[in-house]
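Novice: What would the 3D arrangement of this be:
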Amino acid sequence: MEIAVIGGGIAGLAAAWELERLSPAVRVTLIEASGRLGGWIRTERWGELLIEHGPDSWVASKPSAAELVCALGLTRELIGLRSDRAGASIVRYGQIVPLPDGLSLLVPTRLGSLLGSPLLSPWGKLRVLAEFLVPPRRDEADESLAAFVRRRFGREFYEQVAEPLLAGIYGGDAEQLSLLATYPQFRELEQRAGSLLRAIVRGATRSAVSALSEPSSAAHELEKSSSKRVTVQRPHVKDPQTVQESVSRLPRSPFLTLRGGMEQLVLATVASFRYTNLRVGVAATNIRARATSFTIEFVDGTELEVDGIVLAVPAWNAAELLQELDSESAELLRAIPYTSSGAVTLVYEREALEPIARNRGFLVPAREGRPISAVTWVTNKFEGRAPEHLAVARVFFRGNRGWSAGDAVPEALVAVALRELRALTGVRAEPLHAVVSDHERALPQYLVGHRTRVTTLRRRLANWPALALAGAAYDGVGVPDCIASGQRAARAVVAALGLCQTQCPS
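Specialist: Here you go, the predicted structure:
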C-alpha cells in the first residue's frame, strides 16, 4: 500500500511520521512543492544569534508537540519561558502600560489586579464587574469573539485588552472570528455558571479555568472522547510509557520551545523517516479518483498512483487539487480566508534595549491606529537566543494592511518597524542587523460558522475515506494543533485502508 502526504509543513511531517509508526506495510511519499520542508517554521542563524521566521514556541497545555519532541529524543532540548523576565504590557494612548496579573486572555481571573490597573477607565472597570449580571446565552448559535467579549465585559475591555491578545494569536479580525471554533469553552462555562467571573469566584473546576487561555476545536474534543486508539509502535520510536514519563518532566512553563530553534523539530522529524520517500520541489496540481486508488498529477507532467492521501496543504491549495474530484468541496475550502503575517527582527547591543525591555514585550491594540500589533523582546522570552552582549526585538505587523513584500521592499518594512519602535519606546540606537519575515496567506481565519462549514466539508469528503485533510485551516492554528491534525489524518487513512495492526481509530 502506498500513501501520499501532500504538504511538507509540520502537519504533513507529523502525518508521515505517524504513518511510519502505524504500519510497516505502508510506503509513504511526502510531496512538497517548495524547495524546503517545515512550512512557516524556519530558523535562521546570524553568527551565534537565533532568529525565528515563524512561530517561536508552542502552547504547553496541548500535548501533541511535546509528545512528538519526546518521541524523537529531543526532551533535553526543551526549554520554557524565562522566569526572571515575566509579564507583558499593552499600549494605551501611546503609552506602554503593564498588563494586570491574572489575565487569562478574555477573562480577568484576578479582579483586584485589574481594578487597580490604569489600563481601563473607571467606567470600563465597572462594566467588567457588571459581567456578573449579564444573563448567559442559552442557544447554540455561533457568534464572533468580539461580540462575545463585548456582551460579557463591555466594549472598552474588548478594544483595550481582548482584541490585541486575539490578534496576536490569529492575526485577524475578532469581529469575524468564530467563538465556537476558537474558544468554545467560554460558551460552555457561561452556560454552566451563568457568568465567567462567577465561575472563577466560586472556584470553577480547575480544568475549565486553566483552559480559559487555550484555543480549542471541535476535532480536539472529539478526539478526547474517542475510546479507540492505535497503539502500534515502530522500533525507532520511544514507547508510550517512556514518552509520557518524559512529558511529565518537562519544564513548567505555559510555552515551550527548542534550544536550537523551532526548525530543530522539523529536522529531527525528517531524520527519523525510514520508509518515507521525499519528493520536494515539484508541485502536485490535481487529484483524480480511480475505483480503489487515486492518481496525483504533477506540474512536470508526471503522475503518481496511491491508495490513500493525506492532504496537508493550505485550504486554497487543497481546493485547487480537489476541483476535479469534488467541486463543491473545493468551494467550501476556498471559503476559508487567510491573512498574511509579517515581522521584522532587530538586533541591538544589549545596553541599547536594557532600559526599556523589562518584560517579554507589549501589544498594540487596533484602536491605536498603528501598523504594528506587537513587539516581543526575544532575548527576554527564552534563554540562549543570542550572545550576552546582544538583545533582540521582534516587531509584528498587522495582517492584510498593505505591508507585505508584494507592496513594499524589505528595507521599507524595516524602516516602519524602526519608526514604530522608536515612537513607542524611545529607543534611539541603530540596530546591528535586521531580518524581514513575510508570509503571504499564512494564517487561516475561522469565521463565524467555521465549525459547521468544516463538518459539511468532511461529510462530503467521506465519499473518499482514504483521503483526509490536515493542517491549520480546520481544527486549530498552533503547532500542537497542526501536529495533532496530521496524526489524526494519518490514522483515518490507515483505518480506511484496513492497515491497522491493532484496533483502528474511529
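Novice: Could you use CA atoms for every contact and neighbour count after this?
Specialist: OK.
Novice: List the contacts of stretch 244-260.
Specialist: Contacts to stretch 244-260, defined as Cα atoms under 8 Å, 6 or more residues apart in numbering, come from residues 50, 56-61, 66-67, 70, 75, 77-81, 264-265, 384.
Novice: Surely Leu166 is in a strand?
Specialist: No. Leu166 is assigned helix when assessed by DSSP: H, G, I helix; E, B strand; the rest coil, not a strand.
Novice: separation between it and Glu420?
Specialist: 21 Å (Cα to Cα, to the nearest Å).
Novice: again, but for Glu156
Specialist: 24 Å.
Novice: and Ser57, what does it touch?
Specialist: Here Ser57 is in contact with 255-258, 262 (Cα under 8 Å, 6+ apart).
Novice: one more time with 10 Å
Specialist: 79-81, 254-258, 261-262, 381-382, 478-479 (Cα atoms under 10 Å, 6 or more residues apart in numbering).
Novice: Do I have it right that Glu411 meets Ala434?
Specialist: Yes. Using Cα atoms under 10 Å, Glu411 is in contact with Ala434, at 9.1 Å.
Novice: Identify the contacts common to those two.
Specialist: Ala417.
Novice: and Arg459, that one's in a helix?
Specialist: Yes. Assigned with three-state DSSP, Arg459 falls within a helix.
Novice: Flag every buried residue along the helix or strand containing Ala15.
Specialist: Using DSSP states H and E, Ala15 maps to helix 10-22. Neighbour-count burial for helix 10-22, counted by 16 or more other Cα atoms under 10 Å, picks out 10-22.
Novice: Tell me the one of those residues nearest Ile336?
Specialist: Ala11 (17.7 Å; Cα to Cα).
Novice: And the closest one, how close does it get to Gly260?
Specialist: For Ala11 relative to Gly260 (Cα to Cα), the value is 20 Å.
Novice: this one next, for a side-by-side:
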Amino acid sequence: MNDSPAPNASRPRRIAVIGGGVSGLAAAHRAQTLLPEAEVRLYERGPRVGGALDSTRHDGWLLERGADSFTTKLAGAIDLCRELGIADQIVETNSQHRRALIASGPRLLPTPAGFVLMRANKIGSVLSTRLLSWRGKLRLLAEPFIAAPPEVQQPGYDESVASFATRRLGREAFERLVQPLLAGIYVADATQLSLAGTMPEFLEAERTYGSLTRALWRGPRPAGATAERQAAENNSSGARYSVFVSLRSGVSGLVGALVDALPANCVHRGVEVARVDRDSGGWRLRLIENGQPRDEAFDAIILAAQAPLAGRLLAGVDAELAGQLAKIRYASSAVIGLVCRREDVGHDLDGFGFVVPAVENRDLVAGSFASVKYPGRLPDGLVHLRAFAGGALRPELVDRGDDELVALARRELGELIGLRGEPLWSDVARWRESMPQYDVGHVTLVDDILARVATHPGLAVAGNAYRGVGIPQCIASGRGAAEAVVGQLA
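Specialist: I've put the predicted structure just below:
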C-alpha cells in the first residue's frame, strides 16, 4: 500500500473529485482554473467519463445514447462552452417541427400549441386539441377561478406535481398532458414528484397571483430578445425546444473539451473510491485500481457521485449526513436506439418526438425523432429513432435483455408511427440509478444536506441530485462545489 504524504502547507494543495460525470468534470476544471498550482485528481470507477453524455459514431453516423441537448436559458453550459473555446460548435435544434406529440390510443397527437408543462399560453389551441374531452377542456380553462389553498403561503410549502396539477388544471389535463410531459423529463412518479424542487415557478405563480393563468396575464412582460424567445416558446409545444442546443460532435464534445483542458494526470478511469476518512491534515481516500488498494491524502474532496454512494462513503465521517444523502432515491431507464430507412416509417415525423401518458398502459415512456431534432447527422433516407423505457413507474423493464427491449421498441413504434422492416442498427443503453427522484420535501432535504456538508471543511457535494437534473444545473453544481472548497483552501 503506497500512502501519499499528508496534506501540509509546504506543497501544492491536493483536491480529489469523486465521480466522472459532467458535474465532476466541471468541478475538476473549475478547481484547476482557480488554483492552477493544485494537484486535482478525478476518480471514475467506470471505463469512461461523461456519465449520461454519451455520443457515439457508427459508419459515420452521429448518434446519442443518453442526453442529447442542453438549454440556453441557464448560463452554465453556454458559459462553459465559451470558456473552453467551443462555443462556435453549438448547433440549434431544427427550426421546423418544434413540438412534442402525445400518444392517444394508436395515434400521436400534437400537444396544444403554447402549452408548456402546466402553462397554457393559447386558449384556442386548448379548445381545438383532440387530447382532451370537452369536459377536460372546460376544467382546464376554469383554472383562473380555482382558489389557491391558504397553506401555499406557508414558508417551505411543497406538494406533489400530481396534486398541484390536478387541483389547478383538472385530472384529465394532468393525466393526458402534464404527467407524460414531465415523465419525459424526470422518468418519475408524479404523485411523489416535488413541485418546489422541479417547477418552483408554478408554485410561486399561484402564491403571488392565485392562479397560473392570472400570473400569465398580470406577470412581468419580457422585452427584447427575451420577448422573441418567449414568442418562439408560445408557438412550440410540450418542451421549450427553441432554447435547446447541442454541439456539432454531439454532447460528448463538451466532455472531450473538459478532459482536454485538464492536466494529463488529472483524470483516472477504472479507479474505485472505497472509503473516505478524515485525518488531522484533511482527507484520506482508499482507492482500488486493478484490484490493488492504496491510500491517498487530500486537502479537499468533492463528491460528485450519486447521493446514496456519497452517503456510504461518508458513513464513517458523519452518520447523520450519510442518512440524509441516502434518502434521495434514483430511477433507472433504458434508451433503445434504432436507425431505420425513412421509407419504413409510416408517420410524418412532424415533431421532435412523443411522450406516453401512464394511463395508456404502454411499455414506452417516450420516443425521440433524433434525426428530425438534429438533421444532418445521418445520410438522407435514414432516420434515428430513440425509445425510452423504465423509469419510476416501470423499473422492471430495464432488466430485460437487449433483444427483448429492441423488440419492445419496434412493436410499440410499429403501432404509433408505423415502423416496419428490420432496423439497420440497434443499440440499448441502460442508465441505472441515474435519475434522482425529487420527492416532495426535496428542497428542504437538500438545504439540510448542504448545511451539514458545510460543517466539514474541505468537503463539497455536486451532481444532479441537488438543484436540478439538466446539464447546465450539473455544471453549475460542480463549479459551485469547486469554488467552495478552493475558497476554503485559499
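Novice: How close are the two chains, by TM-score?
Specialist: Once superposed, the chains reach a TM-score of 0.90 (TM-score structural alignment, normalised by the length of the second structure), with 460 aligned residues with a Cα RMSD of 2.1 Å.
Novice: re earlier: higher neighbour count, Glu411 and Ala434 of the first structure?
Specialist: Ala434 (18 against 13; other Cα atoms under 10 Å).
Novice: so what corresponds to that one in the second structure?
Specialist: Using TM-score structural alignment, the equivalent of Ala434 of the first structure in the second structure is Ser426.
Novice: Same question for that match, what's its three-state structure.
Specialist: Going by three-state DSSP: Ser426 of the second structure is strand.
Novice: Please enumerate the helices of the stretch 301-450 of the second structure.
Specialist: Counting by DSSP state H, counting those that start in this stretch, the segments of the stretch 301-450 of the second structure that form helices are 307-313, 319-326, 370-373, 402-417, 442-453.
Novice: Check the stretch 151-300 of the first structure too.
Specialist: 155-157, 163-170, 179-182, 184-193, 196-201, 206-210, 218-225, 240-248, 263-272.
Novice: Pick the most deeply packed of the ones you listed.
Specialist: Of the helices of the stretch 151-300 of the first structure, the one with the most neighbours on average (mean count of other Cα atoms under 10 Å) is helix 179-182, at a mean of 27.
Novice: That helix aligns to what range in the second structure?
Specialist: The counterpart of helix 179-182 of the first structure in the second structure, counting by TM-score structural alignment, spans residues 195-198.
Novice: Are there helices or strands packed against the longest helix along the second structure, and which ones?
Specialist: Scanning the second structure for the longest helix, with DSSP state H as the assignment, gives helix 471-489. Under the contact definition 3 or more Cα pairs under 10 Å, 6 or more residues apart in numbering; DSSP states H and E, helix 471-489 of the second structure sits against strand 14-18, helix 22-34, strand 70-71, helix 75-84, strand 300-303, strand 459-461.
Novice: quick one, it and helix 22-34 angle?
Specialist: 40 degrees (axes from the mean of the first three to the mean of the last three Cα atoms, to 10 degrees).
Novice: What residues of helix 471-489 of the second structure count as buried?
Specialist: By neighbour count with 16+ other Cα under 10 Å, helix 471-489 of the second structure contains the buried residues 471-486, 489.
Novice: quick one on the thing from earlier: indicate which one of the helices and strands packed on helix 471-489 of the second structure is closest to Ala147 of the second structure.
Specialist: strand 70-71 (33.3 Å).
Novice: Okay, strands next: where are they in the stretch 101-250 of the second structure?
Specialist: 107-110, 115-116, 119-120, 244-247 (DSSP state E, counting those that start in this stretch).
Novice: The first one vs the first structure, average distance?
Specialist: Okay, so that is strand 107-110 of the second structure. Once the two are superposed, strand 107-110 of the second structure sits an average of 1.5 Å from its aligned residues in the first structure (mean Cα distance after the TM-score superposition for the first structure).
Novice: In the first structure, which residues correspond to that strand?
Specialist: By TM-score structural alignment, strand 107-110 of the second structure lines up with residues 95-98 in the first structure.
Novice: Then the third one?
Specialist: Structural correspondence for strand 119-120 of the second structure: residues 107-108 of the first structure, per TM-score structural alignment.
Novice: Contacts for the matching stretch next, please.
Specialist: Residues contacting stretch 107-108 of the first structure (Cα under 10 Å, 6+ apart): 100-102, 114-115, 128, 149, 152-153, 157, 161-162, 186, 196-197, 200, 209, 212-213.
Novice: Kindly recompute the last result at 7 Å.
Specialist: By Cα atoms under 7 Å, 6 or more residues apart in numbering, the residues outside stretch 107-108 of the first structure that reach it are Gly102.
Novice: Can you measure across stretch 124-134 of the first structure, start residue to end residue?
Specialist: Note: stretch 124-134 of the first structure ends 15 Å apart using Cα to Cα.
Novice: Give the buried residues for that stretch.
Specialist: 124-125, 127-129, 131-132.
Novice: can I get the residues you listed in CSV with distance to Ala291 of the first structure?
Specialist: Below are those laid out as CSV (distance: Cα to Cα, whole Å):
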residue, distance to Ala291 of the first structure
Gly124, 62
Lys125, 63
Arg127, 61
Val128, 59
Leu129, 62
Glu131, 57
Phe132, 59
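Novice: In helices, which of the residues you listed fall?
Specialist: 124-125, 127-129.
Novice: okay if I get the residues you listed as a markdown table plus distance to Gln191 of the first structure?
Specialist: Formatted as a markdown table, these follow (distance: Cα to Cα, whole Å):
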| residue | distance to Gln191 of the first structure |
| --- | --- |
| Gly124 | 24 |
| Lys125 | 23 |
| Arg127 | 20 |
| Val128 | 18 |
| Leu129 | 18 |
